[in-house]
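Participant: A structural model of the following input is requested.
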Amino acid sequence: MTPPGKMKDRIMKVFKKLNLKMIFAPSIVAAIGGFAIGVIPPIRKVFIEDGAPLRVINDTDSLLGGGAIPTVTLIIGGNLLKGLRGSGIQTSLIIGIIIVRYVALPLAGVLIVKGVMKLGLVHSDPLYVFVLLFQYALPPVVNIATITQLFGAGEKECSVIMLWTYVLASVALTFWSAFFMWFVS
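Facilitator: The predicted model follows:
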């Protein structure tokens, strides 16, 4: 057994190595706070329910949240515009990412979903299975671009990758939608 002093030193070393600013980013703190407000009944009564004294905060959140989708659309547009300028990424790297994203990942998704269905962890509702499978074929999310912008690393590369994955998304999503519809029927 380790003496308490050594254990404390080890824990302090771990906390010093962790970047707590990154771990407790505003979005994560907001998600944890929102979860707590929604799950804990006394807090829920104060913020969310009809006639709650602090319901104005919930209404304000809803109003601000309504602007999130147009904002994300602008961010995608800005990133795709940066991707048009290029960044010196090798073409083979882009092709490799696209193959993994639109071929290997959906095929892995089929195996994973089929496996969890055989184990009985997922019921076989066709719409539910289709949505599970479809998640594997979607293009990369905007959060990746936001993170690269936040840390200032790989912005141009991320923009080029997003550009080409979104350009090919219509073809890939059409194919995989048809395949997944066949698979669940």
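Participant: from here on, contacts and neighbour counts on C-alpha atoms
Facilitator: Will do.
Participant: Give me the buried positions along stretch 174-183.
Facilitator: Trp176, Ser177, Phe180 (16 or more other C-alpha atoms under 10 Å).
Participant: can you list contacts of that stretch?
Facilitator: The contact list for stretch 174-183 (C-alpha atoms under 8 Å, 6 or more residues apart in numbering) reads Pro106, Phe130, Leu133, Phe134, Ala137.
Participant: so which of these is the most crowded?
Facilitator: Comparing these on neighbour count, Leu133 comes out first with 28 neighbours (neighbours: other C-alpha atoms under 10 Å).
Participant: Assign that one to helix, strand or coil.
Facilitator: helix (DSSP: H, G, I helix; E, B strand; the rest coil).
Participant: Without its sequence neighbours, what residue ends up closest to it?
Facilitator: Once flanking residues are discounted, Leu133 sits nearest to Gly109: 5.9 Å by C-alpha to C-alpha, 6 or more residues apart in numbering.
Participant: Tell me which helix or strand that neighbour sits in.
Facilitator: Using DSSP states H and E, Gly109 falls within helix 105-118.
Participant: One more, so I can put them side by side:
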Amino acid sequence: MWALLSRNEAQPPLNPDLSFLAISFLTLEAVLEVVIICFAGFMAAKTKLLSTAGQKVISQLNVDLFTPCLVFTKLAPSLSLNKMVDIIIIPIFYAVTTLASLVCSRVMSNFMSLNNAESDYVTAMAVFGNSNSLPVSLTMSLAYTLPDLLWDQIEDDDSDKVASRGILYLLIFQQLGQILRWSWGYNKLLRKRSPEELSGYQLETEAEISVGSDDVESSRASSSSRQANDSEEENDSLLTNRKQPIVETITAEQSVLSQIWYSKPVQGFLSFMNPPLYAMLISIVVASVPAFQKEFFYNDSFIQNTLTKSIDQLGSVSIPLILIVLGSNLYPSADIPAPSRNYKKIVFASLVSRMILPSFVLLPLIAICVKYVNISILDDPIFLIVAFVLTVSPPAIQLSQITQLNGIYQKEMAGVLFWGYVILTLPTTIFIVVTSLEVLKWAT
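Facilitator: Next comes the predicted model:
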């Protein structure tokens, strides 16, 4: 899909009056791109080529290696200090859409009487929409097909530039989503939970009681061992005192460094970070220093021809692997824990909170802003298309990685992705593209 960016000649819109059937066909093509790769993963699981253990290994490898490479190669060359100022509206738009989805998810969770863990899962499904595979494919197709997407503020604007701007907007939205997904989503909403948390109640089990008795026994054993070692410690202290002046300075330095390293702010930051977030941080640093950015991406340098190309090759593996694992998750496996008792409620609440309810708030708001607020990129036609598509996009595919790594709600994840991508995506996307074209006519 990214190869479309490398077209050498600008292509004018193919159909000045795009029919409803043509829009439907374009949407179908974009959806089928995802479905076909997922089907390959489904068949790999069905034929026992890819086991549940293998899926977890692939997911972990993707999170720790391939996804960070993808983030770096897509974000670092696309940003600059000037562009960061121009696209300030995107973080604001992301915050508004996230807040709307969060409120919708909490309303649906309360309506469905879900417990805290289930409510957090529904919230994750609602706030983390797909801004990668499906929206990218659809945006690329529409940029070269729909009429009236040229921006009058860009000199000699053409379909290639329209597509590049659409991809840039999506990239920024993706990275904002990645930051929140791998921090708040990974560490809070979809974190590992005990069976008691998942079922919604806490019980004092025999295991907890036995832990208490074990603590008593261990304390007795430790006190007796301390008495036995007292004499040895007295002898060792004589030798230690002789060496103390020699190592006193080193010990003091190590103590200071140790205090800094184990301080709450540092440990909190380290626990918050993960490989994709480190990649985003490095990308922002490279993008903020023009000399670094040119050396990595534009000067045909040794670094670009070796390190950058290697990272790019690794990053290109990420999305196909995500889709393969997604497809394999759709195959019923005995290794995956059974669904929760509120399976249907969770799936229904997730889809409504993600793909339906937020649109009633966000679509009119976006249309009004595009019509009356002429700042930043709001009057760029492709931004309207991207904003509308993102509003009703299904849950992010990468959420299947997180649920698999943390071992929670894997059956529910498969249900959400099946209904979201196979059933709902086609009609909702057709509706949203047609609506965006009508709003574009009204706004201009």
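Participant: out of the contacts of stretch 174-183 of structure 1, who's nearest Leu150 of structure 1?
Facilitator: The closest of the contacts of stretch 174-183 of structure 1 to Leu150 of structure 1 turns out to be Ala137 (C-alpha to C-alpha; 26.1 Å).
Participant: rewinding a little: can you list the buried residues of stretch 174-183 of structure 1 in JSON lines and add secondary structure and distance to Asn79 of structure 1?
Facilitator: Formatted as JSON lines, the buried residues of stretch 174-183 of structure 1 follow (DSSP: H, G, I helix; E, B strand; the rest coil; distance: C-alpha to C-alpha, whole Å):
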{"residue": "Trp176", "secondary structure": "helix", "distance to Asn79 of structure 1": "25"}
{"residue": "Ser177", "secondary structure": "helix", "distance to Asn79 of structure 1": "26"}
{"residue": "Phe180", "secondary structure": "helix", "distance to Asn79 of structure 1": "30"}
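Participant: Throw those residues into TSV and include distance to Gly5 of structure 1, thanks.
Facilitator: Shown next, in TSV, are those (distance: C-alpha to C-alpha, whole Å):
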residue	distance to Gly5 of structure 1
Trp176	57
Ser177	58
Phe180	57
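Participant: ok, Val266 of structure 2 - contacts?
Facilitator: Contact analysis of Val266 of structure 2 by C-alpha under 8 Å, 6+ apart lists Ile260.
Participant: Against Val247 of structure 2, how distant is it?
Facilitator: Noted for Val266 of structure 2: a distance of 27 Å to Val247 of structure 2, by C-alpha to C-alpha, to the nearest Å.
Participant: what do you get for Leu390 of structure 2?
Facilitator: From Leu390 of structure 2 across to Val247 of structure 2, the span is 60 Å (C-alpha to C-alpha).
Participant: How about Ala45 of structure 2?
Facilitator: Ala45 of structure 2 sits 58 Å away from Val247 of structure 2, taking C-alpha to C-alpha as the criterion.
Participant: What of Phe383 of structure 2?
Facilitator: Taken as C-alpha to C-alpha, the span from Phe383 of structure 2 to Val247 of structure 2 is 63 Å.
Participant: who's more crowded, those two?
Facilitator: Phe383 (22 against 9).
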